[in-house]
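Enquirer: okay, predicted coordinates and the sequence, questions at the end:
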Amino acid sequence: MINKKYIDELLDKLVNNQLTEEEYHKLIAIIDKAENQEEIKGILGEYLETEKAPGFASNRNEKDVDKLFNRIMKSIDEDELEVKGKETWVGKISMYQFYKVAAVLIFLVGLFYFFNNDAFISQDTAITTSGCIDKDNVILKLADGEVVVISQNEQKEILGRKGGIVAEQNGSWLTYTGKNKTKKVSYNELSIPYGKKFDLVLADGTHVTLNAGSWIKYPVQFSIDGSRKVFFKGEAYFDVAEDKIRPFVVKTGAVGVEVLGTEFNVSNYPEDSQINTVLVEGSVKIRAKNNKDDKTSSRLLLPGHKAAWSNENGSMTMEKVDVSKYIAWKEGILRFENMQFSDIRRKLERHFGVSIKNNNQVLERQVYTATFKEEGIEEILNAFKEDTPFEFELNDNRVIIKTD
């Protein structure tokens, strides 16, 4: 039985440029268990129709999926003719299984270039649609599909379709200049690689601080009526410009956060089991995807409280919290409270832009409370090592923790 929920989680990571090589191979292995090609198409086609794949569902249909899949299978058939009769490396795996895996591999790679021609960001490397590779920079995708590489040590103007200035970049800040309201809304997308933070000022004056590994889709100028809506994955701190007529809505996974003017922190990484919203000041309404105004799926959040939406059972809980713990990342502080190393490891990967492979299962389950600010990745690992002895290797941006 194929676990579609887990596949969705891995596809979320792929869409949000957070899929590791190990997870990629897991995804391939899982889909390879599909009994037939229709099941493979079904899994990926269903995903395209969900809100988890931002920008995909609005203009995709079954013919699109079939068209791409047929192109892939045609190329697979041609490749099969070329290698027929030759020795292959597949060993005990049947040629049918090999070509089925190859089809899935090409399907996953072609999915995003064929459907969306999107930028692809991994935790190590940013690959733009032009084929350029950049390990250090933020990626901005404009409404017309143009991809702009943003280096955090430069200043420049971002031009719109008609040549007018729509935004100005100053180092790690991107500020949208258009204050005019419009009837036709066009969206930009901003992707932040691991190891980086970035500040975005929207056209209405809303200030968004984006944590590492985050993605946001937002209007270049907001509509003259209705809500000010943005789509988001990752972690960010929102300081929303007040507008008593047009509420500001953050759509993230199964949750929508609606405000008029306030400050709050949202965390929704694909690997997390919860979507957490922490209110600093003001008031917000947390609304689940089903839009019901009941205590389970729609709640008013008070300052100093956290709303946690469970992705597993679709329920919401609220509690009073120490807000400083949830917004410390803005100052470059890492705070872990009663957290398993498996979760700490993922936060370290995002914060430092590294990959950490942990082969020590005792360490993986260990629970820690710790705070770090100036320390580097090696110093932090050595600090954990004092409590639970282990050995590790650090080469470039890869950490390998050895077995127990």
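Expert: That came in fine, so what should we check first?
Enquirer: alpha carbons only for contacts and neighbour counts from here, please
Expert: Fine.
Enquirer: which positions in stretch 251-268 come out as buried?
Expert: 251-268 (16 or more other CA atoms under 10 Å).
Enquirer: which positions within stretch 312-329 qualify as buried?
Expert: For stretch 312-329, burial by neighbour count (16+ other CA under 10 Å) applies to 316, 318, 323, 326, 327, 329.
Enquirer: filter those residues down to just the ones in strands.
Expert: 316, 318 (DSSP state E).
Enquirer: okay, the buried residues of stretch 312-329 in CSV with distance to residue 343 next?
Expert: Below are the buried residues of stretch 312-329 laid out as CSV (distance: CA to CA, whole Å):
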residue, distance to residue 343
316, 21
318, 21
323, 20
326, 15
327, 17
329, 15
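Enquirer: tell me which of the buried residues of stretch 312-329 is nearest to residue 106?
Expert: Lowest distance from residue 106 to the buried residues of stretch 312-329 (CA to CA) belongs to residue 329, with 37.6 Å.
Enquirer: show me the buried residues of stretch 251-268 that map onto strands.
Expert: Reading strands off the buried residues of stretch 251-268 with DSSP E, I get 251-252, 255-259, 263-268.
Enquirer: what's the angle from the longest strand seen in the chain to strand 255-259?
Expert: As assigned by DSSP E, the longest strand anywhere in the chain is strand 228-239. When axes from the mean of the first three to the mean of the last three CA atoms, to 10 degrees is applied, the directions of strand 228-239 and strand 255-259 differ by 80 degrees.
Enquirer: which elements pack onto strand 228-239?
Expert: With contacts taken as 3 or more CA pairs under 8 Å, 6 or more residues apart in numbering; DSSP states H and E, strand 228-239 sits against strand 207-210, strand 215-219, strand 248-252, strand 263-268.
Enquirer: next, residue 180: secondary structure please.
Expert: Three-state call for residue 180 (DSSP: H, G, I helix; E, B strand; the rest coil): coil.
Enquirer: so it makes contact with residue 221?
Expert: Yes. Between residue 180 and residue 221 there is a contact at 6.9 Å, judged by CA atoms under 8 Å.
Enquirer: the two - which one has more neighbours?
Expert: Of the pair residue 180 and residue 221, residue 221 is the one with more neighbours under other CA atoms under 10 Å, namely 24 against 11.
Enquirer: is it true that the more buried one touches residue 203?
Expert: Yes. With contact defined as CA under 8 Å, residue 221 reaches residue 203; the gap is 5.6 Å.
Enquirer: just how off-centre is the longest strand of the chain within its chain?
Expert: Centroid displacement of strand 228-239 relative to its chain, using CA atoms, centre = their mean, to the nearest Å, is 12 Å.
Enquirer: let's bring in a second model and compare:
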Amino acid sequence: MTEQEAKALLIKYEKNECTPAERTLVEGWYIQAFDTKELPEGKVNFAAIETEMWSNINASGIQPEQKTIKLWPRISIATAAAMTFLVLGLGIYFFNARYSNHQFKIASENDIAPGRNKATLTLEDGKTILLSGAQKSVIIDANKLSYNDGTEIISIPRTAALVSTPRGGTYQVTLSDGTKVWLNAESTLKFPSSFAGEEQRKVTLKGEAYFEVAKNKKQPFVVSTDKQEVQVLGTHFNINSYPDEVSTKTTLLEGSVRVNQTILTPGHEAVLTNGIIKVNKVNPNEAIDWKNGEFVCNNEPLNSIMRKISRWYDVEVVYSHPELKNKTFSGSLSRYDHVSGVLNALEQAGTIKFKLEGRQIQVL
């Protein structure tokens, strides 16, 4: 591709005249331009860039004609740097013109910020402590409670406590045995201040959490939800057990766990639906996308995606037509964007529109 051809393609994109394949290429340039900070030195070989880009797109299995809508392709770092130079060199104006008119069309004055560190700690006697949003983690000890930077919260020992994140909140908890737990939005973890003298290290979860369990062969770690029990000795796993989800999902990243009577190995997920467990081979990193600051979609129905958005941005979602819930998307979105950025990215990816009024998202 020559520089002149690249310019022509950008102009074509600005006029909304690109084919689905051309749009995929250009939007790959756009996204990588803002993800990459360094520019390549010397003259850019546009023909080589085009060949590598299409090679990466084909390898990723993108088929614009399919019903599943791809948000963007994943390309190599080298290609990303070249694309950055290409977009900036040819004039990011085209993208700015297009996105300045549309990027905040959904919401400008009433845009909603993403969730943040926010949680409450409830002690056994009913006392509630609002945890600091400037901190990200609370450390549980039999003699005191403190933040990860050592700041003490309370020095009176308690036998049990409960950490809850609201909609639009997330927090990390380090238990007395050294186990680390990351809580997603609208989740609750109940635990004792000490596991000393107990046969098991048992906690209770409602919502979603990622666990890095401290190893202790003599004292198994048990996570109880309203539908299942997960038993481990020391491992990394994620549990999604929201009341509004049809299934409870337990995804194993490292080690071994037993879900009810089913043993999981790394890279597998136990899906519990109506009392029946089905084990699937999965990419476990997709299950902890929220912990890594992303919404990762893989042929995921819009209804499922919007439930995540609803919890993270604390919004209500309504559909103008029920069939819209079944549209599927693949790709990833940043959980650090304002809600308008996420919604506009979904709009750009397919034939769907959103309207934001207050804290309600209308799917049109």
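Expert: The structure has been received and is ready for your questions. Everything numeric in this text was worked out from a predicted model, so none of it was measured.
Enquirer: which part of structure 2 lines up with the longest strand of structure 1?
Expert: Alignment of strand 228-239 of structure 1 against structure 2: residues 201-212, by TM-score structural alignment.
Enquirer: hang on, the earlier thing: give me the mean deviation of the longest strand of structure 1 from structure 2.
Expert: Once the two are superposed, strand 228-239 of structure 1 sits an average of 0.6 Å from its aligned residues in structure 2 (mean CA distance after the TM-score superposition for structure 1).
Enquirer: need the residues that contact that strand.
Expert: If you take CA atoms under 8 Å, 6 or more residues apart in numbering as the criterion, strand 228-239 of structure 1 is touched by 16, 54, 206-219, 222, 246-253, 261-270, 327.
Enquirer: cool, stretch 319-329 of structure 1 as well?
Expert: Residues contacting stretch 319-329 of structure 1 (CA under 8 Å, 6+ apart): 211, 237, 265, 278, 279, 280, 304, 305, 306, 307, 334, 335.
Enquirer: aligned partner of the third one in structure 2?
Expert: What that stands for is residue 265 of structure 1. Per TM-score structural alignment, residue 265 of structure 1 is aligned with residue 238.
Enquirer: next: the last one.
Expert: In structure 2, the position corresponding to residue 335 of structure 1 is occupied by residue 296, as judged by TM-score structural alignment.
Enquirer: pretty sure its match contacts residue 332?
Expert: Yes. Applying CA under 8 Å, one finds residue 296 of structure 2 in contact with residue 332, separated by 4.3 Å.
Enquirer: can you give me the neighbour number for residue 203 of structure 2?
Expert: So residue 203 of structure 2, with other CA under 10 Å, has 17 neighbours.
Enquirer: same question for residue 218 of structure 2.
Expert: Residue neighbour count, defined by other CA under 10 Å, stands at 9 for residue 218 of structure 2.
Enquirer: do the same with residue 380 of structure 1
Expert: Neighbours of residue 380 of structure 1 (other CA under 10 Å): 16.
Enquirer: ok, residue 82 of structure 2 next?
Expert: Neighbours of residue 82 of structure 2 using other CA under 10 Å come to 24.
Enquirer: can you give me the stretch of structure 1 that whichever strand or helix holds residue 53 of structure 2 aligns onto?
Expert: Take DSSP states H and E as the rule and residue 53 of structure 2 turns out to sit in helix 46-59. Using TM-score structural alignment, helix 46-59 of structure 2 lines up with nothing in structure 1.
Enquirer: buried residues in that helix, which are they?
Expert: 46, 49, 50, 52, 53, 54, 56, 57.
Enquirer: which two in those are spaced the farthest apart?
Expert: Checking the buried residues of helix 46-59 of structure 2 with CA to CA, the most distant pair is 46 and 57, at 16.3 Å.
Enquirer: the residue nearest to residue 99 of structure 1 when sequence neighbours are not counted: helix or strand, and which one exactly?
Expert: Spatial nearest neighbour of residue 99 of structure 1, excluding adjacent residues (CA to CA, 6 or more residues apart in numbering): residue 76 at 6.9 Å. In this assignment (DSSP H and E), residue 76 of structure 1 forms part of helix 62-83.
Enquirer: thinking again about what came up before, just flag the most distant two among the buried residues of stretch 312-329 of structure 1.
Expert: Taking CA to CA, no two of the buried residues of stretch 312-329 of structure 1 sit farther apart than 316 and 329, at 24.1 Å.
Enquirer: how far away is the one in structure 2 that sits across from residue 143 of structure 1 in the alignment from residue 348 of structure 2?
Expert: Matched to structure 2 by TM-score structural alignment, residue 143 of structure 1 sits across from residue 124. The gap separating residue 124 of structure 2 from residue 348 of structure 2 is 49 Å, by CA to CA, to the nearest Å.
Enquirer: for these two, indicate the residue with more neighbours.
Expert: More neighbours surround residue 348 than the other of residue 124 of structure 2 and residue 348, with 17 against 12 (other CA under 10 Å).
Enquirer: what about that one, which SS state?
Expert: Applying three-state DSSP: residue 348 of structure 2 is helix.
Enquirer: which position in structure 2 pairs with residue 324 of structure 1?
Expert: Checking TM-score structural alignment: residue 324 of structure 1 goes with residue 285.
Enquirer: do residue 284 of structure 1 as well
Expert: Per TM-score structural alignment, residue 284 of structure 1 is aligned with residue 257.
Enquirer: neighbours of its match, how many?
Expert: Neighbours of residue 257 of structure 2 using other CA under 10 Å come to 25.
Enquirer: didn't it look like it was pressed against residue 266?
Expert: No. Shown here, residue 257 of structure 2 and residue 266 do not form a contact pair, counting by CA under 8 Å, at 9.1 Å.
Enquirer: what about the helices in structure 1?
Expert: 4-15, 21-31, 37-48, 62-83, 95-115, 323-327, 341-352, 361-365, 377-387 (DSSP state H).
Enquirer: okay, these in TSV with distance to residue 121 of structure 1 next?
Expert: Listed next are the helices of structure 1 as TSV, based on distance: least, CA to CA, whole Å:
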stretch	distance to residue 121 of structure 1
helix 4-15	9
helix 21-31	13
helix 37-48	19
helix 62-83	23
helix 95-115	12
helix 323-327	25
helix 341-352	13
helix 361-365	27
helix 377-387	22
